[in-house]
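Participant: prediction below, plus the sequence it came from.
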Amino acid sequence: MFPWALRHLPGPHQEIFRYQEALQGFIRHEIIRYKLRTPEAPKNFISCYLTQITKAMDDPVSTFNEENLIQVVIDLFLGGIDTTATTLHWALIYMVQHRAVQEKVQQELDTVLGTAPVVCYEDRERLPYTRAVLHEVQRLSSVVAVGAVRKCVTSTRVHGYYISKGTIILPNLASVLYDPEFWETPRQFNPSHFLDKDGNFVVNEAFLPFSAGHRVCPGDQLARMELFLMFATLLRTFQFQLQDGSQGLRLEYIFGGTLQPQPQEICAVPRLSSPSPGPREPV
């Protein structure tokens, strides 16, 4: 009832506030650095926001100010890092669980990319199976089961239900990602959900891990690029497997800001295309 009181109570939660202050300090430093630069055309989010603050200085109801800028950058920073990292963790777990899928992804990468030094985002159009596997990871892991909290700005009706102005709305993204009307095997890992009978990649309208509409995740495109490039590069470079003597995978998630996998060690073994296999490295 009194969240402000947490700052004055001892406990492990104080570590969160220390991290928050450190992150705020880093962003403030970046803002000062941009303000001291010679005036030039805005090139990134911070410089564009600072320009907007200047334009809105005479507007008494403007919400453009440096404190809001700091918070928006924090939201983008945390939202992009945690979700992407958690999705990649699940991807590696599913690849260990489904060795045949992992091998098929690697075969496609080897065939299509050959000796190309790096994976490019444009390569996704030539890698339908790899792309389908990554989409299935996002669907089944559903790391953000409930979308960001929203508030209804005007009274309305949705499918006959009356929603009054001011109602707090939490979109249930998992209900769509696991809907049996749209997915053949909603609770099973199945890359075929995103492939047609000829093996071509297809989009499913129920694939909404980034939400939808005007409030879709602003980092949608960046996250898609990061996930594809990291996943494809990892699978091209390493074979992922459990350590010898392991008791097996733990697939139960930990509920937090995202649905995270249990802590566990997976070995990344360099593939034959690497200079030297070397020792196994836990990841």
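Facilitator: All right, it came through fine.
Participant: C-alpha only now, for contacts and for neighbours.
Facilitator: Fine.
Participant: ok, the closest residue to V149 other than its chain neighbours - contacts?
Facilitator: Nearest residue to V149 in three dimensions, chain neighbours excluded: L170, at 5.1 Å (Cα to Cα, 6 or more residues apart in numbering). L170 makes contacts with 146-150, as judged by Cα atoms under 8 Å, 6 or more residues apart in numbering.
Participant: then R126?
Facilitator: R126 neighbours (Cα under 8 Å, 6+ apart): V112.
Participant: any idea how far it is from Y161?
Facilitator: 44 Å (Cα to Cα, to the nearest Å).
Participant: one more: H29?
Facilitator: 48 Å.
Participant: how about A145?
Facilitator: 23 Å.
Participant: please say which of these two ends up with more neighbours.
Facilitator: A145 (20 against 8; other Cα atoms under 10 Å).
Participant: what about the strands in the chain?
Facilitator: Listed in chain order, the strands of the chain (DSSP state E) span 150-151, 156-158, 161-163, 168-169, 238-242, 253-255, 259-261, 266-270, 281-282.
Participant: can you redo those as a markdown table with distance to P180?
Facilitator: Below are the strands of the chain laid out as a markdown table (distance: least, Cα to Cα, whole Å):
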| stretch | distance to P180 |
| --- | --- |
| strand 150-151 | 26 |
| strand 156-158 | 22 |
| strand 161-163 | 23 |
| strand 168-169 | 24 |
| strand 238-242 | 31 |
| strand 253-255 | 22 |
| strand 259-261 | 21 |
| strand 266-270 | 32 |
| strand 281-282 | 36 |
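Participant: nearest to H89, of the ones you listed?
Facilitator: strand 259-261 (7.1 Å; Cα to Cα).
Participant: what sits up against that closest one?
Facilitator: Outside strand 259-261, the residues touching it (Cα under 8 Å, 6+ apart) are 86, 89-90, 141-145, 250-254.
Participant: would you list those in TSV and tack on distance to R99?
Facilitator: Listed next are the contacts of strand 259-261 as TSV, based on distance: Cα to Cα, whole Å:
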residue	distance to R99
T86	20
H89	16
W90	14
S141	18
S142	21
V143	22
V144	26
A145	26
R250	16
L251	16
E252	19
Y253	21
I254	24
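Participant: what subset of these is buried?
Facilitator: Listed as buried from the contacts of strand 259-261 are 86, 89-90, 141-145; burial here means 16 or more other Cα atoms under 10 Å.
Participant: ok, second structure coming up, stack it against the first:
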Amino acid sequence: MFPWALRYLSGPHQKIFQYHETVRGFIHHEIIRHKLRAPEAPKDFINCYLSQITKAMDDPVSTFNEENLIQVVIDLFLGGTDTTATTLHWALIYLVHHRAIQERVQQELDEVLGASKAICYEDRERLPYTRAVLHEVQRHSSVVAVGAVRQCVTSTWIHGYYMPKGTIILPNLASVLHDPECWETPQQFNPGHFLDKDGNFVANEAFLPFSAGHRVCPGEQLARMELFLMFATLLRTFRFQLPEGSRGLRLEYVFGGTLQPQPQKICAVLRLGSLGPREEGL
């Protein structure tokens, strides 16, 4: 009810605030370094954002300021590390648990890509089943169950509820990703949620792992590319299975900043089809 009160309560969570301030200090230092450089064409995100701050100086309702710049860069750090890695962890666990789905993904990769050496992001258009499986991993795992904390910058009404300026907002993304009105089998891992009757990939407006609106994850496009390229490359190169003597998978999540899978061992076995001519002869 009062998340701001956590800062004034003792406990191990105080380390989060300490780490947060350390990251903020690092980003603030980088912003200063960018400002001290000689004027030049923008070469990175901070340069572009600083340019927008300058352009919007006379706009009284502009949200371009250094405080927001620091927070956006923090969001990019978070979105580019923990969430992407955690999603891939869940992907491997689900495909070991659903062996037939793993084999079908690998069959599609082999048939569509053949012996081509590298996978391109554009290949996703020719890989509807692989794409559907990856989307279902994101939906079913719901790694970011609760979206980033936001604050109302002005008073407003939402579905009949009055939200005064300064209200803390925590979007419940998991409720949308598992809504029975939007998904045929919301509690099951089902790639069919993203396929039509002819096997073509179809989007679903309830697919919101990156949140939505003006506060959507700024690293969404980067994350989409990273996930597809790494997921397809891993499945094309390895067959994933439990080690001999394993007691099975543990599918229950560990609750933290993100919904993490429990630590467990999975074997990556090199697929013969992934070997080049020289490697096959070894």
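Facilitator: Happy to help now that I have it. Being a predicted model, the structure only gives us computed values, none of them experimental.
Participant: can you pull the TM-score for these?
Facilitator: TM-score for the superposed chains, counting by TM-score structural alignment, normalised by the length of the second structure: 0.83, backed by 272 aligned residues with a Cα RMSD of 2.9 Å.
Participant: tell me who's in contact with the most far-flung residue of the first structure relative to its centre.
Facilitator: For the first structure, the residue at maximal distance from the C-alpha centroid (Cα atoms, centre = their mean) is D58, at 37.9 Å. For D58 of the first structure, no contacting residues are found, by Cα under 8 Å, 6+ apart.
Participant: gap between it and F64 of the first structure?
Facilitator: Taken as Cα to Cα, the span from D58 of the first structure to F64 of the first structure is 11 Å.
Participant: and for Q102 of the first structure?
Facilitator: 47 Å.
Participant: S116 of the second structure: neighbour count?
Facilitator: S116 of the second structure: 8 neighbours (other Cα under 10 Å).
Participant: in helices, which of the contacts of strand 259-261 of the first structure fall?
Facilitator: Secondary structure assignment by DSSP state H places 86, 89-90, 141 of those in helices.
Participant: just the closest of the buried ones among the contacts of strand 259-261 of the first structure to K43 of the first structure, please.
Facilitator: T86 (29.6 Å).
Participant: show the contacting residues for that closest one.
Facilitator: 143, 258-261.
Participant: try 10 Å this time
Facilitator: 138, 141-144, 258-261 (Cα atoms under 10 Å, 6 or more residues apart in numbering).
Participant: which one among those residues gets closest to E226 of the first structure?
Facilitator: Q138 (13.0 Å).
Participant: if I look at that closest one, how far off is R124 of the first structure?
Facilitator: 16 Å.
Participant: who has more neighbours out of these two?
Facilitator: Q138 (24 against 18).
Participant: so that one touches H193, yeah?
Facilitator: No - Q138 of the first structure lies out of contact with H193 (Cα atoms under 10 Å); the separation is 12.0 Å.
Participant: what touches both of these two?
Facilitator: What both Q138 of the first structure and H193 touch, as defined by Cα under 10 Å, 6+ apart, is the set A132.
Participant: my read is that D110 of the second structure contacts L272, right?
Facilitator: No - D110 of the second structure is beyond contact range of L272, at 11.4 Å (criterion: Cα under 10 Å).
Participant: and the two? which has more neighbours close in?
Facilitator: The residue with more neighbours, out of D110 of the second structure and L272, is D110; 15 against 12, by other Cα under 10 Å.
Participant: distance check, the closest residue to that one other than its chain neighbours against A268 of the second structure.
Facilitator: Counting by Cα to Cα, 6+ apart, R236 is the residue found nearest to D110 of the second structure once chain neighbours are left out, at 7.4 Å. To A268 of the second structure, R236 of the second structure is 11 Å away according to Cα to Cα.
Participant: ok, now F201 of the second structure?
Facilitator: From F201 of the second structure across to A268 of the second structure, the span is 28 Å (Cα to Cα).
Participant: who's more crowded, these two?
Facilitator: Legend: neighbour count by other Cα under 10 Å for F201 of the second structure and A268, higher for F201 (22 against 16).
Participant: circling back to that earlier point, which of the contacts of T86 of the first structure sits closest to Q243 of the first structure?
Facilitator: Scanning the contacts of T86 of the first structure for proximity to Q243 of the first structure, where the rule is Cα to Cα, the winner is P261, at 17.2 Å.
Participant: I'd like to know how many residues surround the closest one.
Facilitator: 20.
Participant: quick one: it from T87 of the first structure, how far?
Facilitator: 9 Å.
Participant: any common contacting residues for these two?
Facilitator: With Cα under 10 Å, 6+ apart, P261 of the first structure and T87 have common neighbours 93, 141, 143.
Participant: and of those, the nearest to H214 of the first structure?
Facilitator: Out of the shared contacts of P261 and T87 of the first structure, the member with the shortest distance to H214 of the first structure (by Cα to Cα) is V143, at 20.8 Å.
Participant: residues of stretch 78-96 of the first structure that come out buried?
Facilitator: Those would be 79-80, 83-84, 86-96, for stretch 78-96 of the first structure by 16+ other Cα under 10 Å.
Participant: now swap in stretch 189-208 of the first structure and tell me
Facilitator: 189-195, 200-201, 206-208.
Participant: and which of those is nearest P218 of the first structure?
Facilitator: Of those, the one sitting nearest to P218 of the first structure (Cα to Cα) turns out to be L208, at 13.5 Å.
Participant: contact partners for the closest one?
Facilitator: Contacts of L208 of the first structure by Cα under 10 Å, 6+ apart are 138-139, 142, 173-174, 176-177, 216.
Participant: rerun that using 6 Å as the cut-off
Facilitator: Under the criterion of Cα atoms under 6 Å, 6 or more residues apart in numbering, L208 of the first structure has no neighbours.
Participant: in the second structure, what residue corresponds to it?
Facilitator: Aligning on TM-score structural alignment places L208 of the first structure opposite L208 in the second structure.
Participant: on that earlier part again, format the ones in helices among the contacts of strand 259-261 of the first structure as TSV; extra columns: distance to I70 of the first structure.
Facilitator: Formatted as TSV, these follow (distance: Cα to Cα, whole Å):
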residue	distance to I70 of the first structure
T86	24
H89	29
W90	30
S141	30
